[in-house]
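S.K.: have a look; sequence and predicted model below, questions after that.
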Amino acid sequence: MATIVKTPSATWKAVIRKSGWPTIAKTFRTKRDAQDWARRTEDEMVRGVYIQRSASERMTLEAALQRYLADITPTKKPSTQKSERQKATTLIEHLGKYSLAALTPELIANYRDKRLNTLGRRGQLISPNTVRLELALLGHLYTVAIQEWGLGLTYNPVQNIRKPSPGEGRNRRLNSDEEKRLFAVLRQHSNPMLAWIARVALETGMRSSEILTLTRNQVDVKRRVVRLTDTKNNEARLVPLTQVATEAFKQALNNPVRPLDCDLVFFGEPGQDGKRGPYAYTKLWNQAKKQAGLDDFRFHDLRHEAVSRLVEAGLSDQQVAAISGHKSMQMLRRYTHLRAEDLVDQLDAIEQRRSKA
């Protein structure tokens, strides 16, 4: 039987002492609320379904995210760590004062709708994919809190709401004239690494992070392959090289200004600690693409273009995935936007073969 007592601050405290269960207590504004809570809790104990919720009621989302960033985020890739810190800041700004137990699907759905109607720094609406990834972080936080932290949460509220669609993905292609203009500008730069990096991306479909972290022993120009060990999906793979890509790597590996103590293929200037990191290309890339009249073209679009060209060359989905590192055919199809005019040419060739048969 629960004990209900009035506190010196004029609130009511319910204390439950039951054999086989830890002593629990909770304070309420009215005696009726204390009695109702005690009755429900004792009933749950009798039925064996009681869950200690006090920890989740005390811990705010802000505190939970800080713990997540300290315990879980460091186990992920540096790029993911940076992204999660940014998403956590946004979640804390809007929902940080709520306790984990107080966040309901309705509150999270309201957050979703508000974010989808918010203007970003560039004056455009926050993209649905950005909001989807924020909700993914929040959802994983709850999963960790339930499965590992033992906070007494009965369910994950993020699972019960609609997630924004990631969208159709970009389909920006690079035509031959644009390619000529772009690389003409890149080759004019005083540091040839910028052109080599872009050429490797266009010829191989490797991600920028995969290219920039390459060391010399990962590139085999004789066998014309690159061995990737640090990839987005944590699966090592061998990337075959075209003759053009091989030539770009030969020039990069024979770079006469490479320091003797640096093993990176594409190296940057020394940092404050005196060590060299990967080549910082972003600012120079943005300047070059504008000069070439390609303001809307992103570096990652080079990967998109490379994968699309592999498909157009007749490689199977499995062969393309082995080169690009895509784990699912669904993700791969988002990158393989075939040009309609190329398909017309293929259809004409098929009709010609039929007519001769």
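M.R.: Great, that's in hand. Numbers count the residues shown, from 1 in each chain.

S.K.: please count neighbours and contacts with C-alpha atoms only from this point.
M.R.: OK.

S.K.: count of residues packed around residue 103?
M.R.: When neighbours are counted by other C-alpha atoms under 10 Å, residue 103 registers 19.

S.K.: that one belongs to a strand, doesn't it?
M.R.: No. Looking at residue 103 with DSSP: H, G, I helix; E, B strand; the rest coil, it is coil, so not inside a strand.

S.K.: wait, what's in contact with the residue lying closest to it once chain neighbours are set aside?
M.R.: Using C-alpha to C-alpha, 6 or more residues apart in numbering and skipping residues adjacent in sequence, the residue nearest residue 103 is residue 157, 7.2 Å away. Residue 157 sits next to 103-105, 108, 139 when contact means C-alpha atoms under 8 Å, 6 or more residues apart in numbering.

S.K.: nearest to residue 211, of those?
M.R.: Among these, residue 139 lies closest to residue 211 (C-alpha to C-alpha), at 31.8 Å.

S.K.: element containing the closest one, please.
M.R.: helix 128-147 (DSSP states H and E).

S.K.: show residues contacting the next helix or strand after that helix.
M.R.: Per DSSP H and E, the first helix or strand lying C-terminal to helix 128-147 is helix 176-188. Helix 176-188 has contacts (C-alpha under 8 Å, 6+ apart) with 192, 194-195, 288-289, 291-292, 294.

S.K.: among these, which ones are buried?
M.R.: With neighbours counted by 16 or more other C-alpha atoms under 10 Å, those contain buried members at 194-195, 288-289, 292, 294.

S.K.: JSON lines please, covering the residues you listed and showing secondary structure and distance to residue 178.
M.R.: Listed next are these as JSON lines, based on DSSP: H, G, I helix; E, B strand; the rest coil; distance: C-alpha to C-alpha, whole Å:
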{"residue": "194", "secondary structure": "helix", "distance to residue 178": "17"}
{"residue": "195", "secondary structure": "helix", "distance to residue 178": "15"}
{"residue": "288", "secondary structure": "helix", "distance to residue 178": "12"}
{"residue": "289", "secondary structure": "helix", "distance to residue 178": "10"}
{"residue": "292", "secondary structure": "coil", "distance to residue 178": "8"}
{"residue": "294", "secondary structure": "coil", "distance to residue 178": "8"}
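
S.K.: dropping in the other structure now:
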Amino acid sequence: MASFNIEKRPKANGDVRYRCVVIIKSKGCVVYRESRTFTKANLAKTWGTKRKCDLDVSGVPTTNKMETVQALIIKYLNDPYLGGNSGRTKRYVLNMLVDCDIAKLNADELEPPQIIEHCKNRIATGASPATVYHDIAYLKSVLKAAKPVWGMDVTEIKVNESIPMLVQMGLIGRSQRRSRRPTDDELKQIENEFRIREAHPACKIPYSDIMNFSILSCMRIGEVCSIRWDDLDQNNLAVMVRNRKDPRKKIGNHMKVALLGGASDIVIRQPKISDRIFPYDCKSITAGFQRVRTKLNIKNLRYHDLRREGASRLFEKGFKIEQVAQVTGHRNFTILWQVYAELYPEDLHQYLN
């Protein structure tokens, strides 16, 4: 027979919640367990009584057996429509979470105190609040899928309850907006070092061409390495960039982008050794960039900053925000407005006057 008990659980802000735990035992071992949290004790008791009666009639559920957070993450990663469509960062974070203590809990036992403790431990290991924010956001997406996809009585409510306190405690936060632009001298030094490396017989990657193309095209390195020869429109000096990054649309976000400046010349001089124009691993390119940057003692410069550099150059040549967006692929102009405002703060004063 089923039984239930109610646990009084005070929250960090002083509020009290009542958690009703329903269990079924067989030969002294718990064979089924589920729980739900309520704001009032009488609601918890009512739900517990009803679930006890239902379970006494129907027996141990066979289609809704509770699993650990780890098992749910693995299910999510293995699902071609969930993990299969996730980006590299999300998959990396979820694979990291699989080995964390929080993943050992049953999914229905996950409560705000355990979530907050996980975040404290991550901060203690040197992770930034922005990095820990990814843990919470991606864990939430896994729990959100549990009920509609796998029919489990699990939701993301506990994560949502944790977020305001995590923000208040400074354990999670948004990443700081970057404004770093490489100087002309820095770019010249990096390009010279790349050409020295390219002269070595073992080097197969045209680092200098790829770096300059990244600036002129304003593309992400993943986009640069994925464009194909059959996507090149040589007559109109444009190329089709497939599946551009968009938080609202993961697949099918294709965009035809003009190859401005000398970008088309860089493309045309590449050897046709593959169906891709730059058939190289984007990780190898960014790693090579980091090694050169370190060797030259250039501080706080990332490969992704080249994309911002390209957008800044377009603004400096007189392009309007909507025209720059046609190159960068930004659907939301907010980021481009920030880039423009940092380049020309005097325009705002002139407008006011």
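M.R.: Cool, got the structure. The model shown is predicted, which means the values in this text are computed figures rather than measured ones.

S.K.: would JSON lines of the buried ones among the contacts of helix 176-188 of the first structure with distance to residue 238 of the first structure be doable?
M.R.: Formatted as JSON lines, these follow (distance: C-alpha to C-alpha, whole Å):
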{"residue": "194", "distance to residue 238 of the first structure": "23"}
{"residue": "195", "distance to residue 238 of the first structure": "23"}
{"residue": "288", "distance to residue 238 of the first structure": "30"}
{"residue": "289", "distance to residue 238 of the first structure": "30"}
{"residue": "292", "distance to residue 238 of the first structure": "32"}
{"residue": "294", "distance to residue 238 of the first structure": "31"}
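
S.K.: looking at those residues, spot the one nearest residue 149 of the first structure.
M.R.: Of those, the one sitting nearest to residue 149 of the first structure (C-alpha to C-alpha) turns out to be residue 194, at 46.3 Å.

S.K.: residues touching the closest one, list them.
M.R.: The contact partners of residue 194 of the first structure, taken as C-alpha under 8 Å, 6+ apart, are 186-187, 281, 284-285.

S.K.: correct me, but residue 269 of the first structure touches residue 279?
M.R.: Yes. Judged on C-alpha atoms under 8 Å, residue 269 of the first structure makes contact with residue 279 at a distance of 7.4 Å.

S.K.: among the contacts of residue 157 of the first structure, which recur in the second structure?
M.R.: For the contacts of residue 157 of the first structure, the aligned pairs still in contact in the second structure (both residues aligned by TM-score structural alignment, their matches' C-alpha atoms under 8 Å) are 103-105.

S.K.: JSON lines for the contacts of helix 176-188 of the first structure, including distance to residue 15 of the first structure?
M.R.: Converted to JSON lines, those look like this (distance: C-alpha to C-alpha, whole Å):
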{"residue": "192", "distance to residue 15 of the first structure": "74"}
{"residue": "194", "distance to residue 15 of the first structure": "69"}
{"residue": "195", "distance to residue 15 of the first structure": "72"}
{"residue": "288", "distance to residue 15 of the first structure": "70"}
{"residue": "289", "distance to residue 15 of the first structure": "69"}
{"residue": "291", "distance to residue 15 of the first structure": "73"}
{"residue": "292", "distance to residue 15 of the first structure": "73"}
{"residue": "294", "distance to residue 15 of the first structure": "69"}
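
S.K.: all helices for the stretch 151-300 of the first structure, in order.
M.R.: Using DSSP state H, counting those that start in this stretch, the helices of the stretch 151-300 of the first structure run over residues 176-188, 193-204, 208-212, 243-253, 282-291, 300-312.

S.K.: distance to residue 56 of the first structure for the ones you listed - can I get that in TSV?
M.R.: Shown next, in TSV, are the helices of the stretch 151-300 of the first structure (distance: least, C-alpha to C-alpha, whole Å):
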stretch	distance to residue 56 of the first structure
helix 176-188	54
helix 193-204	47
helix 208-212	38
helix 243-253	54
helix 282-291	43
helix 300-312	41
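
S.K.: which one of those helices lies closest to residue 74 of the first structure?
M.R.: The nearest among the helices of the stretch 151-300 of the first structure, by C-alpha to C-alpha, is helix 208-212 at 18.0 Å.

S.K.: ok, and what's touching that closest one?
M.R.: Helix 208-212 of the first structure has contacts (C-alpha under 8 Å, 6+ apart) with 197, 200-201, 228, 230-231, 264-267, 278-279, 299-300.

S.K.: rerun at 6 Å
M.R.: 266, 278 (C-alpha atoms under 6 Å, 6 or more residues apart in numbering).

S.K.: circling back to that earlier point, residue 269 and residue 279 of the first structure: who's more crowded?
M.R.: Between residue 269 of the first structure and residue 279, residue 279 has the larger neighbour count (other C-alpha under 10 Å), namely 18 against 12.

S.K.: contacting residues for the nearest residue to that one once chain neighbours are set aside?
M.R.: Leaving aside its sequence neighbours, residue 279 of the first structure sits nearest to residue 268 (C-alpha to C-alpha, 6+ apart; 3.9 Å). Residue 268 of the first structure makes contacts with 276-279, as judged by C-alpha under 6 Å, 6+ apart.

S.K.: same list, the contacts of residue 157 of the first structure, but as JSON lines with distance to residue 321 of the first structure please.
M.R.: Converted to JSON lines, the contacts of residue 157 of the first structure look like this (distance: C-alpha to C-alpha, whole Å):
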{"residue": "103", "distance to residue 321 of the first structure": "40"}
{"residue": "104", "distance to residue 321 of the first structure": "40"}
{"residue": "105", "distance to residue 321 of the first structure": "37"}
{"residue": "108", "distance to residue 321 of the first structure": "36"}
{"residue": "139", "distance to residue 321 of the first structure": "29"}
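
S.K.: out of those, which one sits closest to residue 82 of the first structure?
M.R.: Checking the contacts of residue 157 of the first structure against residue 82 of the first structure with C-alpha to C-alpha, the nearest one is residue 139 at 18.1 Å.

S.K.: pretty sure the closest one sits against residue 159.
M.R.: No. Applying C-alpha atoms under 6 Å, one finds residue 139 of the first structure not in contact with residue 159, separated by 7.0 Å.

S.K.: what lines up with residue 225 of the second structure in the first structure?
M.R.: Mapped onto the first structure by TM-score structural alignment, residue 225 of the second structure lines up with residue 212.

S.K.: next, count neighbours for its match.
M.R.: By other C-alpha under 10 Å, neighbour count at residue 212 of the first structure equals 20.

S.K.: how close does the residue most central in space within the first structure get to residue 230 of the first structure?
M.R.: Most central in the first structure under C-alpha atoms, centre = their mean is residue 80, positioned 5.9 Å from the mean C-alpha point. According to C-alpha to C-alpha, to the nearest Å, residue 80 of the first structure and residue 230 of the first structure sit 13 Å apart.
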